[in-house]
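>>> How does the following fold in three dimensions:
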Amino acid sequence: MRLRDLGITLGSGTPGVYNAITDVPGVRVGHHTLSLETAGASIHTGVTVIEPRAGSAHLEPCFAGVHVLNGNGDATGLEWIREAGLLASPIAYTNTHSVGVVRDALVAAEREMAKQHTYWCMPVVLETYDGVLSDIWGQHVTAEHVTAALSEACSGPVAEGNVGGGTGMICHEFKGGIGTSSRVLSQEQGGWTVGALVQANYGVREELRVAGYPVGRVLADVASPFKGASNVGAPGMGSIVITIATDAPLLPHQCTRLAQRASVGLARVGGGTEDSSGDIFLAFSVGNRNLPVANHGHPGAPTTALQMVNNDYISALFLAAADAVEEPILNAMLAADDLSGCGSQVLALKPARLLAALEQVGWRP
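Take a look at the predicted model:
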C-alpha cells in the first residue's frame, strides 16, 4: 500500500512512472534484508544501496551536495562531497553499528569492478538506529550482504517498508523503513525528474501530519513501543537519511541547495525538531556526463564543458524535492508490516486507521 493508493496526493506535481527515485534515468536501487528470530537474538536489519549510474561510480562521478539538519548520526564519504562536489561511489543505507563493514565492502566492490583504474575510494554510507527491534550489537550485516544488495540493484519499482536498511526502523512510533517517490516537471519548467529515497526512523507520534492534517493527535489508541517501556529509549529517538536524485544539470552548490529542501518535506510530516535525531541529506545530479576522474599521473583535459540550470528555473526543482521527500516518508509507514523483536513490538500504520484519523481531523477525499 502506498499513499496514492488511498486517494491522498501531496502537492501539485506529477509522479514518474514508478513514483520512485529510479524514475531518474540510470539510478538503480537494491536491498538485502535480514529478518529472523534466533535462539540468541532478534535480527531485523539489512542494507539498501543506491547506484547513481550503472557500473563504476568512480569512473562516472556525479555532481553532489550534502546538508545536515541535525548531526546526531554518522556517515562516511561526505567530506569529499563537500570539498570536491563529486559523488564517486554508490550510496548505502544500513544500521548504526554496521557503517564500517558496509563501507569496507563497497571499497572492495569498487576495486573489483574498476581494477587498475581505481586510485582510491571513499564510499558514502548513511545510518539510522534499529536497536529497538534488532540485536544491533551483534553486527549481523556482513560484506556478503552488501554484495547481495549490489547484485539486486535495478531500475523500476522499489520495494518499501521493512526492507534493506529500513527493516528494523521506527517512524513516528509506528513501523517505518524505506520509502520512495518522484516528481516530473513540466516541459515549461525544464522537464526534469526529481526522485527521493528515505530511510525513516524518527519522530514523535503526536507530531505526525499527513497532507497538512495533524493525524498524530488522534492516533494515540495505537500502541507505541516507547510508552510504558523503560529499556527502549524515548519517543522521537532515531534518525532519517534522505537521498535526492535528479537529471537536471545542477552544479555542486546547486545540489547542496536541493539537499536543503529535504528539510521542507520532513517538516511537513512532522519531523526535524528532535535533538536525538540524525537528519542527514544528500542530493546528486546525473545531468552532466564525462566529469573528470581522479587519474593521478595521467590528467585529462584542463577544462570540462558543463551545463547548469539557471536560477530562474530552480525553484520548481526545490518544490519537487520537498514533495518527493514528504511522500516517501508516508509510503515507508504504509508499506511496513508489524514487527516484533528484542522484546518490543512496533505496529504498522494501517491504511484504514489512517483514513479514519484523517476524517477525524477534517480531511475529505
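>>> only C-alpha atoms for contact and neighbour calcs from this point on.
OK.
>>> Quick check: the gap between residue 292 and residue 193.
For residue 292, the distance to residue 193 (C-alpha to C-alpha, to the nearest Å) stands at 24 Å.
>>> Of those two, which one has the most company?
residue 193 (25 against 17; other C-alpha atoms under 10 Å).
>>> wouldn't the more buried one be in contact with residue 183 here?
Yes - between residue 193 and residue 183 a contact is recorded at 5.7 Å, counting by C-alpha atoms under 8 Å.
>>> Show me the common contact partners of the two, please.
Counting by C-alpha atoms under 8 Å, 6 or more residues apart in numbering, the residues touching both residue 193 and residue 183 are residue 16.
>>> mind listing what residue 204 touches?
So residue 204 contacts 171, 172, 173, 235, 236, 270, 271 (C-alpha under 8 Å, 6+ apart).
>>> Let's compare: structure for the following, please.
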Amino acid sequence: MMHQENSASNAAASGFDSGPTHIASPTHTRARDLGVAFDGTTGPYNAITDVPGVRVGYSTIISDAAQMHGAQAACTGVTAILPRGDDVESPCAAGTFALNGNGEMTGRTWIEESGSLTTPVAITNTHSVGIVHSAIDQWLFKRCPRKAAAWMLPVVAETWDGYLNAINSQHVTPQHVLDALDSAASGPIAEGNVGGGTGMCCYGFKGGSGTASRTVTLLDKTYTVGVFLQCNFGKRYELNVHGVLLGRDSKAPNPMQETRWFEEESVVPNPPEGSGSVIAVVATDAPLLPVQCKALARRMPMGLARTGTTGGHFSGDIFLAFSTGNPGSLRSSMAAEEEGRALDSMEFVAWGLMDALYEAVAQCVEESVVNTLVAARDIVGRDGHASYALPHDEVRRAFGR
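From the prediction side, this is the model:
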C-alpha cells in the first residue's frame, strides 16, 4: 500500500502526463519542514536558482499505472539548466570531476580542455542522452545560428531509470527537451518525481531531483552557491539524514531490492544493492578560475558522504561546477579575433578564501539529497514495479517534529 502522505499525486489520470513543470507546488514539502536543521544560510528559495541568472526547467513524462506495460511504460523526463538564462552566447568558467565513471556526461573533454561551459546542461535517463544532445543542438541553432555554424558540444548527463521506466522505448522526444529548455525559470523549483529524476530511486526509496543553496560572505562580498542533484544511488541501510540512520529501520517497502525482478527479466543476477548514479551540478556567482570550479566539483562527494553513501562500481557519480562571474571572458578562439584582442582577463576569488565555498558545496549537496527524498512520492512504474518514498512521519519522529 502506498503511504498516504507520499502518494503519487503527479501521475496522470490516463495516457501520458508529459510537459514542462518548474514551479514548486503549494504542497511541496522539504526536509526543513520536517525538522531537519541543516547548517549554513540559504538563499531565498534554497535552490540553484538563487544564483542570479540560473534557470531550471523540466519535462516530466509519466503514463498511467494501469497502462504501464511493455512499450507503454513511461516514467522519465528531462531537466534543463540554463547557466545564464537567455544569454546563451557567454561562456562560464567550469570544471568537472568523476568520483566513479560508470555513467555519462557529454561535453566533459571540451570543458577540461577550455575551462569553459558554452551550452545549457541537461539531465535525463541513460538511453536518451543522444536524443537530448541533438535537441539542444536544434534549440541553440535557432537562438544563435552563428555559434551553431561553428560547433556545439552540449552537456548531457544521465542516470538509469530502467526499474520504473521502459528505458528502451525512447519516451523522451526532442519536443520534451525543447519544452524543458523553454520553460526554464528562476525562483522556486519542484523536486522529487520531476524532470530527469522522475523514474529514479535513491537509498532504496523513491529518488529524483533535488536542490539547495547557501550564501557565503568573503570579506566584504557576498556570493551564492547553488546545487542541483539527480539522485539514483545508495543502499537503504546506508541512509544517514543529518546524523540519524533512518534507512536501517524504515518501514517503507523496498521491492527493487527485495524482489528478483532483474534476474527474471534478463537472466542475469540482480545488480548489487545501491547500484545507480548521481549527477550533481553546482553553480555560483563567485568569480572563479576553471581550476577553482574543478575544486568545487571535487567537494561534492563530501556532501554525498554525509548522507551515508560509500559509492560503488555500478554507480556513475559525475559532477559539474560552473561560475557565472566574469561575464564576457573565456570567449572561443573564433570570437577572440572578432573582438580585436589577443589577451583575455579574469578576476577570481583568492585561493585562501576558497574554504567557505567548499563548505557551502558540501552543505548544499547533503541537503539536496534529503530534499529529493522528502519531495519524492510513491509511484508504480512499468510492469507493476513500485518505488516507495521515505515516510515523512519517520523523519518527523527522528527530528522531534
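>>> Alignment lookup: residue 157 of structure 2 to structure 1.
In structure 1, the residue paired with residue 157 of structure 2 is residue 126, using TM-score structural alignment.
>>> no no, residue 224 of structure 2
Checking TM-score structural alignment: residue 224 of structure 2 goes with residue 193.
>>> That match and residue 145 of structure 1, how far apart?
In terms of C-alpha to C-alpha, residue 193 of structure 1 sits 30 Å off from residue 145 of structure 1.
>>> rewinding a little: what sits against the match of residue 224 of structure 2?
16, 23, 24, 182, 183, 184, 185, 246, 247, 248 are the contacts of residue 193 of structure 1 under C-alpha under 8 Å, 6+ apart.
>>> Now residue 247 of structure 1. Nearest residue, chain neighbours left out?
Using C-alpha to C-alpha, 6 or more residues apart in numbering and skipping residues adjacent in sequence, the residue nearest residue 247 of structure 1 is residue 287, 4.5 Å away.
>>> and what of residue 243 of structure 1?
Counting by C-alpha to C-alpha, 6+ apart, the residue nearest residue 243 of structure 1 is residue 282, at 4.9 Å.
>>> Is the counterpart of the one you found in structure 2 part of a helix or strand, or is it coil?
Under the alignment (TM-score structural alignment), residue 282 of structure 1 pairs with residue 320 of structure 2. For residue 320 of structure 2, the assignment made with DSSP: H, G, I helix; E, B strand; the rest coil gives strand.
>>> compared with structure 2, how much does the helix or strand harbouring residue 179 of structure 1 deviate?
Assessed by DSSP states H and E, residue 179 of structure 1 sits inside strand 177-184. Its aligned residues in structure 2 lie a mean 0.3 Å from strand 177-184 of structure 1 after superposition (mean C-alpha distance after the TM-score superposition for structure 1).
>>> report the longest helix in structure 1, please.
In structure 1, with assignment by DSSP state H, the single longest helix is helix 314-335.
>>> Output the residue interval of structure 2 matched by that one.
Alignment of helix 314-335 of structure 1 against structure 2: residues 354-375, by TM-score structural alignment.
>>> Off-centre distance for that stretch?
Relative to the mean C-alpha coordinate of its chain, stretch 354-375 of structure 2 is positioned 12 Å out (C-alpha atoms, centre = their mean, to the nearest Å).
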